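Undergrad: Next one to model:
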Amino acid sequence: MRRHMLVGGAARRLIGPFLGSPEGRPFPPNNNNNPFERSLRQLSGAGALPQLTKDRYPQVKRRDFAELNEKHLGYFKNLLGENRVITDKDECQGFNIDWLKSVRGYSQCILKPKTTQEVSEILKFCNDNRIAVCPQGGNTGLVGGSVPVFDEVVLWTGLMNDIISLDENSGVLVCQSGCILENLENFADERDLMIPLDLGAKGSCHIGGNISTNAGGLRLLRYGNLHGSVLGVEAVKADGEVIDCTSALKKDNTGYHLKHLFIGSEGTLGVVTKVAIQCPPKPRALNVAFLGLESFDDVLACLRQAKRQLGEILSSCELIDNPSLDAVTSHLNLKSPISVYPFYMLIETHGSSCDHDEEKMHGFLESCMSDGLVRDGTTTNEIGKMKAIWELRESITEGLLHDGYVFKYDISLPTREFYSLVPVMRERVKDAVRVCGYGHLGDGNIHLQVTLKEFNEEVLRIIEPFIYEYTAKLRGSVSAEHGVGFRKPKYIHYSKSPGAINLMKQLKVMMDPKGILNPYKVIP
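TA: Got it, this is the predicted structure:
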């Protein structure tokens, strides 16, 4: 096999010519259109509404909460004003449906507070009157955690979008919870800093929702999870009490770290209203490699090489299997820069020296090619081409939607077993349009997807609970980064011991004794 790498220039080819246009451009022009946003718009305008959650899941019963009346609405309008209390049925619809169109509530009231004090007064009133509340940010979740199950009042944080401060010495940014992630990224970028979280939904998702679900994202391998990056939060309990834990200190060893109660609790213990997050310096040098490999054993060997040889500059290591990439190239008309292979790896580095990082990337790729691990690939540090490569990865969800109905699973497995579930599921679901796996190889988080032409209850029974039983046998997690939400409470025992679940229930009763905060979610 002929192997070569062009050292000069921003884009280098490892093997063979670029695929793509006659001019040799490997990608179509980048439209700067976030793939998650495209799929969101597509779903928003797509045909029939999903079945009501109460009808699709009749085993879930409405609890003994109050039904809204004119007195309740009068209080909300007096507090917020007419324009920030939405009761029009058509306007409420978008807040009742998750973006996957898999669950649908029927809330008749959307509240839009601007301040922590308004959130506090809303929750105190709802608690006193036993009105159920569904906190909602950008509504980009994948487990039904951000929409009502029945007729809960929706507390939408989109107007709580002020950036309060940024200490450029420490890199600590303080903001309200309704700030859109991409806006925070742009703000930090202008000051040579970065937000240590990057998601495909960054154009819509809110930082408060990210924290409430402990979102993982594309660069957790380098920057860690939000339990480490978030230095403090302000949250409002169900009874309206404001818990101010907005420490901006890296070291604050004064008793219990209460912020951790709210990170990942999905709005069931309190509503996050303010955030203090550590922003690392913006990298001066970025490189992206897109590689083709023949086997998962080669993928694992390549991962080991990446960790050894790229070390401190390795920021992302993503796996994409052939059926996942095919969903993008077939349905969305995006071009792969290399030929067809069973597996692809997308590797990114963040560093401070272009020459140093290119040398390390060059050495890593040379060794992988010499060992026969990488069969084809391209590497670049041009912004446009890096975005185009990332678009292939971030457009997979959108591409799969074109198959029909998508069963989506977000699990963590030991790295050696990262892909083992995919061939097993192909054997089990023989009528599927597609069974594929992709995700964050560097931290063991695989997104397994099964697509059908339309929802099928029988196929669901074939998949669940088998997929969670399989995960539990390998001591994996049934939810890696998307949370538990409405879809997974009955499966949480596969990842949590009875003692741990009991303690979670005790915390819920202590902090929300009437159970008004995001009911039917997280707690089994």
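
Undergrad: use CA for all of it now, contacts and neighbours both
TA: Noted.

Undergrad: For the residue nearest to residue 157 when sequence neighbours are not counted, the count of nearby residues, please.
TA: Leaving out its chain neighbours, the residue that sits closest to residue 157 by Cα to Cα, 6 or more residues apart in numbering is residue 178, at 4.9 Å. Each residue near residue 178 was counted by other Cα atoms under 10 Å, and the total is 27.

Undergrad: just residue 187 next, same as before
TA: By other Cα under 10 Å, neighbour count at residue 187 equals 17.

Undergrad: now residue 509
TA: Counted with other Cα under 10 Å, the neighbours of residue 509 add up to 13.

Undergrad: Which of the helices or strands spans it?
TA: When elements are defined using DSSP states H and E, residue 509 is found to belong to helix 498-511.

Undergrad: Buried residues, that helix. List them.
TA: By neighbour count, and taking 16 or more other Cα atoms under 10 Å as the criterion, the buried residues in helix 498-511 are 501, 504, 508, 511.

Undergrad: what's the spacing between it and its chain's center?
TA: Going by Cα atoms, centre = their mean, to the nearest Å, the spacing between the C-alpha centre of helix 498-511 and its chain's C-alpha centre is 25 Å.

Undergrad: Buried residues, stretch 105-123. List them.
TA: Neighbour-count burial for stretch 105-123, counted by 16+ other Cα under 10 Å, picks out 105-116, 118-123.

Undergrad: I'd like the structure of this one too, to check against the first:
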Amino acid sequence: MIIIKTMMLGLIRGRMMSVMAGRALTALPRSKARLLTSHQSQHLHSASSSCQKCELTSKRYNVQRGKFSAVSEHDLKFFQELLGSHRTVLGEEELEGHNTDWLGTVRGASSVLLKPKTTEEVSAILSYCDQHQLAVCPQGGNTGLVGGSVPVFDEVIVSTALMNQVESVDTWSGVVTCQAGCILEALDQHVAEYGLMIPLDLGAKGSCHIGGNVSTNAGGLRLLRYGSLHGSVLGVEAVLASGEVVNCLSAMKKDNTGYDLKHLFIGSEGTLGLVTKVAINCPPRPAAVSLAFLGLQSFDNVLKTFKAAKDQLGEILSSCEFIDQSSMECVEGNLKIKSPLDEYPYYMLLETSGSNGDHDEEKLNNFLESTLGSGLVSDGTVATEPSKMANIWALRERIAEALILDGYTYKYDISLPLPHFYKLVEDMREHLGSNVVRCCGYGHVGDGNLHLNFTSRQYEKEILERIEPAVYEWTSQVNGSISAEHGLGFKKRNYIHYSKSLGAINLMKQMKKLMDPNGILNPYKVLPD
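TA: Okay, the predicted model is just below:
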């Protein structure tokens, strides 16, 4: 049965001018669509409150501390004179949420959190830390999933939370320039006032910072349509370990002068420099958005439906998401969210966005008629009303939150050739058997990004050893990538050889040594021991 909803989204008119905003972005009132946000924040609290159950990362993974200094009273005096006591946060309780990831799977022991507001303050902090051999952990919204944004030992945490100024919005070229601490959702709503959109959309958009997104090269739901941040980010300002400011903040869409240095900071997870500002290319905001939610009987039909969507929907296809039955059962059972469809082995979400609602709706209806008629799709519903789209998106975006309620989650973010996309889930399900509560897969089938998840009642080293390196070996054998969009962080750094050659790894180490000779920036991350 097809349920067709016809309510059109309003057209947002942009102001054709270049605007110097000079405006701070804090978290705006959050919609229910496209984010974990308030739901995630509850589990941020639950993860923090369960810190005592989570071993220190250094102990659980037997990490040897680098030859860094410990923070002294002299160091604290410098930080307090630079930032003031209110932006120099001390105390175990105050730092609890910053020392632990929101999943509650890694935990550090930092005793000081710094909150600079300007690039100059970041420069002074890093220069001092470099001179005094103090390790630094850059931190944005702390929504990462591989332990890249929390300390391993007692690193000084440098938060971008107060660096939330939008410097300019150029509507002629469609470029926003802002500080690294702008919250993604707030930034997207800000550029919406000018008829633009941020080409990145994530489940954690209500909490994550744009600087963290750039530093991890976050992918998200719109990559199929708008590509990765390597293409969308036009310029970056970053501070090196020495305190030197590298200004590559060009907002030009064509700048062919020498090495494109901004790419060194996109995806390097704060190990080469701390990103302080970014310039992002923003496409026009679509006037009409539609969402199709489909039920399918086989994964082969999922792949054929994706191909049909690319052929028939073409330029209006903006997202193609996949959910397996186990993931859907988790959301429905743990969060009590009801699917509008009956039970199927596989589900797909197809989002279209364009400038003409009638045109897009006709194309989507023709696509559904075709795929239902051919038997590729067994059932489906279409929505254009924002509230109904929000409810459907929640089924996909709250899976990570639902999995937490199973107990402990082992999460893997992997890129795979589409013919092998779901076979990994099936093989690992057979490999682990009854050792885990759940083995499920979901993700961005449009770009080959699988989110593979296992849950157990509590963390068990034996389960982790059965998963790793088996998952990475399987991925390597089909020429996939062990990290699709979350980065390597702490958890994956020693498995990088499954995706990168020895020559590439050695070159990365040389770049790290050149740009951060003392190794103070986000140590124990990205590069292998």
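
Undergrad: Now the TM-score, please.
TA: The TM-score (TM-score structural alignment, normalised by the length of structure 1) is 0.94; 502 aligned residues with a Cα RMSD of 1.3 Å.

Undergrad: Now the helix holding residue 509 of structure 1 on structure 2. Mean distance?
TA: Mean deviation of helix 498-511 of structure 1 relative to structure 2 after superposition (mean Cα distance after the TM-score superposition for structure 1): 0.3 Å.

Undergrad: so that helix aligns onto which residues of structure 2?
TA: Mapped onto structure 2 using TM-score structural alignment, helix 498-511 of structure 1 covers residues 502-515.

Undergrad: List the contacts of the matching stretch.
TA: Around stretch 502-515 of structure 2, the neighbours that count as contacts under Cα atoms under 8 Å, 6 or more residues apart in numbering are 240-241, 271-273, 496-497, 519, 527.

Undergrad: which of the residues you listed count as buried?
TA: With neighbours counted using 16+ other Cα under 10 Å, those contain these buried positions: 240-241, 271-273, 496, 519, 527.

Undergrad: Filter the residues you listed down to the ones in strands?
TA: Counted as lying in strands by DSSP state E, out of these, is not a single one.

Undergrad: is it true that residue 121 of structure 1 touches residue 240?
TA: Yes - between residue 121 of structure 1 and residue 240 there is a contact under Cα atoms under 8 Å: 6.1 Å.

Undergrad: Three-state assignment for the counterpart of residue 427 of structure 2 in structure 1, please.
TA: Aligned counterpart of residue 427 of structure 2 in structure 1: residue 424 (TM-score structural alignment). Under the three-state scheme (DSSP: H, G, I helix; E, B strand; the rest coil), residue 424 of structure 1 adopts helix.

Undergrad: And residue 424 of structure 1, how far from residue 48 of structure 1?
TA: Going from residue 424 of structure 1 to residue 48 of structure 1 by Cα to Cα, to the nearest Å gives 33 Å.

Undergrad: neighbour count winner among these two?
TA: residue 424 (13 against 7).

Undergrad: quick one: contacts for the more buried one?
TA: Contacts were defined as Cα under 8 Å, 6+ apart; by that measure residue 424 of structure 1 touches no other residue.

Undergrad: change it to 10 Å
TA: Applying Cα atoms under 10 Å, 6 or more residues apart in numbering, one finds that residue 424 of structure 1 lies in contact with 435, 467, 470.

Undergrad: And for residue 234 of structure 1?
TA: Residues counted as contacts of residue 234 of structure 1 (Cα under 10 Å, 6+ apart) are 116, 176-177, 242-247, 259, 262, 270-276.

Undergrad: what about 6 Å?
TA: With contact taken as Cα atoms under 6 Å, 6 or more residues apart in numbering, residue 234 of structure 1 is in contact with 243-246, 272-274.

Undergrad: Please apply the same query to residue 324 of structure 2.
TA: Residue 324 of structure 2 makes contact with 346, 441, according to Cα under 6 Å, 6+ apart.

Undergrad: What's the match for it in structure 1?
TA: Applying TM-score structural alignment, one finds that residue 324 of structure 2 aligns to residue 321 in structure 1.
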